[in-house]
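A.B. asks: Have a look at this prediction, sequence included:
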Amino acid sequence: MRQAQREPRGRDARRPALRVFAYARRVKPRSRYLARLRRRDGGGCVAYDPWPTAADVADAVSPPYEGAGEAGDWAEVVVSDGVARGAVYARAGSALASLIDIAARHGLDPVFPPAVEREVEALFEGAGEAPPGTDDPGLADLSELPFVTIDNESSRDLDQALHLSRDGDGYRVRYALADASYYVRPGTALFDEALARGSSFYLPGWMVPMLPRRLSEDLVSLNPGVPRRAFVFDMHVDGDGRCTRTLVIRARIQSQAKLSYDGVQAWLERPQSATAPWSDSLRLLAEVGQKRIEDATERDVVRHRRRSVEVGLEAGVEGLRSFVMDSAMRNDVERYNEQISLLCNVEGAKLLAAARDDAGMQAIFRVHPSPPAARLEGFQAMTETLGALHGLAPWRRGEQSLAAYLASLPWEGERARASRAIQRQAILINVRSTFSDEAAEHHGVGAPVYARFSSPMREIVGVFLHKELWESLHGESLKAEGAPDDETLRAAVIEAANRSKALQRRLTALGNRLAIDQLFARDVEAETAPIRRGTVMGLTHGKLHLQLDDPAIDVKLYRADLERALGVELRLTDGDTAWRVRGDDGREVAQVGAPLDVRVSHRDVGRDRWVLLPLRAPARS
């Protein structure tokens, strides 16, 4: 059926068409790339370049390869005189190779185009002892303050550093963000490539950066012991944790330590003398972070309690051969640090909203609408059913906020599983957030406006917003000659940001699937497949959603598989919270919020899924 083309109206009529940037991202043949080795007629291998090309450039013949490696391996190669020479990057069949396969299928090239590499080299040309850009006389000098970064132990692209101090009855919070927009300017190959990528992309234990690593892990990253440019939010916070004033400056800082969430958590939990120059700052982080959490609770911001599963790569005798999964709850320090980041993004969004009358301001907001009324009504009905089954109080909309209700649920004891199932259903009533040029609420943060300033090396939105805010506040242009106009750029940035966020969700699912495949394959290969206990999180007519206890991953059981294995017909009952055997006895097979023991039976190759079958339902604990 053909559809009539709608004439643009309202804001759509004023929005310019997206410009197609002329910068050719890929030109073949390339002299350096990550190659898939393929068997060559007559022996040996060729180095195949699988990454995307410009549409008008024909693929070159894969050059012969010289170096270690076999067909199927991935190798880093440099081509000269028609021959590719290099070394193995990932062995065929390894976990790392499977991740690179995923990246290649989605066009995520870890190697940057020559034009980008030349611009990076130019940044360092003629630099003196100070890192390029850090000797700028226009920078405020905050290098004596004991800033520190707090991130995961393995992180190397350090976007944020913080320093907290007393300010009368309140606090002064300085939140320094890597000044990527100074180096990555519209009109350059660096910006165009970052825009084409949209963000950095993360797979288990491996990532494809938005910016070249010489920037994202070196010159721009807030590494300890070296001067760095920073975009600093100087925020004054009162004794209740509310921000009363914010100033944005560009400064030179020098982080004094690269700390980890677990390390700071351990430091705060054991009594010790204040020996490090940042000791007071960390103690104040805990104070301000807790006050911000309490303030969020008063504003009825929903806090979802959930265990995260970290999927990484495990080294073996032949490299990164397998996946490893670790389940954990976020610790307090990670939540405190998150609160400072959220505060920075809210304050930045307020500045953007206040400057919207500026004719040149092109703001981008992160918008998250409240759940629709129909979903809230359905959730309330579900809590009434599960509450009656598991001895929990139901949610009474209009009498109690959703945040207060979820906080009241028990997280220990025999009803903890039912609480987790209710928590999962509460997450599912939300709608997805998006990037937009319209200022609107962010329900998940509990803020009237919100913007993503805090990840300028990982998201193109951060680069663009830093540029826009600085130009609005100080009138200094941060664009190269010949760059597109800002309104066109904003439209392209919004499209890239929303696209990259959707792609990251897909990559996360694919990466986790590889880890699950490895886990369940080992179960099937075992002499006796292990029993895995989990919590039934939800039921539909065709599927059962189960979260395993260890590792805390989500898996599906299919009704058709169970009916074939058990020789019965199942029906969905009890307000869509139970599967029962159809017939006179109505025996319960699964109940939302109850435990369920399962074994991996086999892999259904035709349907590309694992078949898990339940054992006898265990006692509810």
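C.D. replies: Right, received. Where do you want to start?

A.B. asks: C-alpha only now, for contacts and for neighbours.
C.D. replies: Noted.

A.B. asks: Distance check, His442 against Thr434.
C.D. replies: Plainly put, His442 is 10 Å away from Thr434 if you go by CA to CA, to the nearest Å.

A.B. asks: One more: Phe231?
C.D. replies: Separation of Phe231 from Thr434 (CA to CA): 24 Å.

A.B. asks: quick one: which of these two has more around it?
C.D. replies: Counted by other CA atoms under 10 Å, Phe231 and Thr434 do not tie: Phe231 has more neighbours, with 26 against 17.

A.B. asks: hmm, back to that, now for His442 and Thr434: what residues contact both?
C.D. replies: With contacts defined as CA atoms under 8 Å, 6 or more residues apart in numbering, the residues shared by His442 and Thr434 are Arg366, Val367, His368.

A.B. asks: so how many other residues sit close to the closest residue to the first one other than its chain neighbours?
C.D. replies: Okay, so that is Arg366. For Arg366, the nearest residue in space outside its immediate sequence neighbours is Phe435; the separation is 4.6 Å by CA to CA, 6 or more residues apart in numbering. Using other CA under 10 Å as the criterion, Phe435 is surrounded by 22 other residues.

A.B. asks: try this one next to it:
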Amino acid sequence: MTDSKRFEKKRKMLMEFFTDKEYRPMRFRDIVALLQVPKDSKNELKEILDSLVSQGSIVVDDKGRYLVPGDNIKTGIFSGTQRGFGFVTLEGEPEDIFIPESSTNGAMHGDKVAVMLTNEKSGKRREGIIVRIVERGMTEIVGTFEKNKNFGFVVPDNNKFHDIYIPKEHTKGAVTGHKVVVKITDYGDENHSPEGEVVEIIGHINDPGVDIMSVIKAYGLPVEFPKDVLRIVDFIPDEISPEEIKNRRDIRDLPTVTIDGEDAKDLDDAISLTKEGDIYHLGVHIADVSHYVKEGSLLDKEALKRGTSVYLVDRVIPMLPHKLSNGICSLNPGEDRLALSCFMDIDSKGNVINHEIVETVIRSDRRMTYTDVNKIVEEQDEELIEKYKDFVPMFMLMLELSEILKKRRHKRGAINFDFPESKIIVDKNGKPIEIKPYERNKATKIIEEFMLIANETIAEDFFWQEIPFIYRTHENPDEEKIKALAIFINNFGYSLKLGNDDIHPKEIQKLLIKVEDTPEEALISRLTLRSMKQAKYTVANTGHFGLSTKYYCHFTSPIRRYPDLQIHRIIKENLRGKLTESRRSHYEKILNEVANHSSKTERRADEAEREVEKMKKVEYMTEHIGEVFEGVISGITSWGIYVELPNTIEGMVRVSDMDDDFYIYDEERYQMIGEHTKKTYKLGQKVKVEVISADKLLRTIDFAFVEDEE
């Protein structure tokens, strides 16, 4: 018998031995004793066991014991950490599974893995062993190249990945400091580093724009449109045809305005508003993008692939080419444009008592900005009131109706997480020159309320028509996370009223109102947000917890979100009486995948946007090393005290660097106390900090406390 056949026979016998044995983990020495393996055969036994482990037939737990995987194997996505251990997130399950460093079985961050649970005891965190890697999540990684004499290696931007060894012949001429894209050729193991080859040099780490382009490449965001797609766009007219106008309701004489930020170029929503007696007649008019982006076309396939536009501080990666988004689909003032309009009659309590959805042709009268509208309605700016005197009554009516709608949402329990967003201003080289909170005023809130009510109205209409559709849903929070939040806030004297199964959004709303303007507001608001699930796109209408509504969809931004574009097609087919059984069947087949893909591309965009924002904040602070700022303590942990500055930048004072005393973390009261001086640092406390360091690669900012001079 050949060696390979003998090896295979022993492997089979060993597998039978494991299967026949009572289900219990065994150490190597136990197996040797039970099988009475001679000393000179121990190495062969170890080799056979290793081959069974690599195959996934048996696994090794974190105590080095071998066992056969039971039925409790699940598939999920592995999230690695810098410290070696990780977590597996399972689709549809609220709690992830902890994976000790010794049980990762070579899995890398983002891999799809099969995991076996090793403990499911009530009240304890679930732990597991990765049995096998089902699919590699990352085949290419972005990082910084470092050259040695006979080889190179790449330090990944994402610190959840290990350094990647690059053989000399695969460096592509990269030099130290180059940002590169690496294709992984060998994922390595506990004894060997991953190996790869440089497939693209993005540029030098210090070159303008290379930092953001590195994030774009890392997240696989498509930048350039394929030539075939751009050729299609060339054939799209710059003006709408008289023939198309005949097929639509002509509302060009209806006073209509767009209200956007100063730098907005794609104006995809316009508003009209009048009032008769106690009834408001609100019109929300959305650019009819679906007229130009036909289902199944190359342009449509590219838009679906992208899923959403991505906003990265100094640039936008659009879902649609600029000729559409900034041209024929932009509701520019004085230009005839095709729209899909939702007309709503709203009573004095904010209830929509009647509505109509219509294909229209509109001509916006004014391109207004949030700043100017706010100056008119809030500040009573005389110069602007004179300039826009024909529209001022409509702006005042908009404010009146928006406050009614806001009051109605508040009454039913809608939750408002009012974290200040960051406005980052950069120079022509992408260098941040100013960072400040993004201003939200009465004008931005007017538009928010009108978009919300239109989205609700459309969703409710199509739900009751029982037409295949895409909804924007937000599931109730996980029971365990809410219980943990309730225990946490109890330390601050707050409570949550929990029902038998679920919590009502009104309880969350009440909590956020109670913590407003308190020292612990920032921490409790953030922890409350983390206890919520992510909103997503689904074909089943399961309601929206955060908005406290049964019906919600995304209808108002088809230029930048694919689900909006998708439901525009369905709405128009329905209006034209063309939603036959075969078309309904068609939508039932495709919508689930469209919804899932759109949710994924939205998460990808959010993560990329956050990454660039963090990077620019760190870059900004590198110019302010040694400077002193006033801030507020926003979080306290055993390893450090987080301080947030008025410009939204957050840094940390490391406990290990606080050398004026030995500080002890009081976990119950969330404060840090000096052992000898009894000096105390509490949430919400105003402090002065000096900027010590800012690491652009790790995205960290370090502060040190500065004492006031007596």
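C.D. replies: Right, received. Where do you want to start? Remember, predicted model here, so these are calculated numbers, not experimental data.

A.B. asks: Give me the TM-score for these two chains.
C.D. replies: Here the superposed chains carry a TM-score of 0.74, computed using TM-score structural alignment, normalised by the length of the first structure; 509 aligned residues with a CA RMSD of 3.5 Å.

A.B. asks: what's the matching residue for the residue nearest to Arg366 of the first structure over in the second structure?
C.D. replies: In the second structure, the residue paired with Phe435 of the first structure is Tyr537, using TM-score structural alignment.

A.B. asks: Which strands or helices does the helix or strand that match falls within pack on?
C.D. replies: In the assignment (DSSP states H and E), Tyr537 of the second structure maps to strand 536-538. Counting contacts by 3 or more CA pairs under 8 Å, 6 or more residues apart in numbering; DSSP states H and E, strand 536-538 of the second structure packs against strand 471-473, helix 581-622.

A.B. asks: and Lys294 of the second structure, which of these is closest to it?
C.D. replies: Evaluated over those, closeness to Lys294 of the second structure peaks at helix 581-622, with 14.7 Å, by CA to CA.

A.B. asks: Packing partners of the closest one?
C.D. replies: In terms of contacts (3+ CA pairs under 8 Å, 6+ apart), helix 581-622 of the second structure is packed against helix 210-218, helix 298-306, strand 310-311, strand 432-437, strand 536-538, helix 562-575, strand 686-695, strand 700-705.

A.B. asks: Make TSV out of the ones you listed and add distance to Lys9 of the second structure.
C.D. replies: Rendered in TSV, the data for these read as follows (distance: least, CA to CA, whole Å):
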stretch	distance to Lys9 of the second structure
helix 210-218	46
helix 298-306	49
strand 310-311	56
strand 432-437	66
strand 536-538	51
helix 562-575	56
strand 686-695	56
strand 700-705	55
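
A.B. asks: which residue in the second structure lines up with Arg397 of the first structure?
C.D. replies: Match for Arg397 of the first structure (TM-score structural alignment): Lys497.

A.B. asks: is it true that its match lies in a helix?
C.D. replies: No: Lys497 of the second structure: not assigned to a helix; according to DSSP: H, G, I helix; E, B strand; the rest coil it is coil.

A.B. asks: hang on, the earlier thing: gap between the match of Phe435 of the first structure and Leu304 of the second structure?
C.D. replies: Here the distance between Tyr537 of the second structure and Leu304 of the second structure works out to 14 Å (CA to CA).

A.B. asks: same check, this time on Ile633 of the second structure
C.D. replies: Between Ile633 of the second structure and Leu304 of the second structure the computed distance is 43 Å (CA to CA).

A.B. asks: which of these two has more neighbours?
C.D. replies: Of the pair Ile633 of the second structure and Leu304, Ile633 is the one with more neighbours under other CA under 10 Å, namely 26 against 22.
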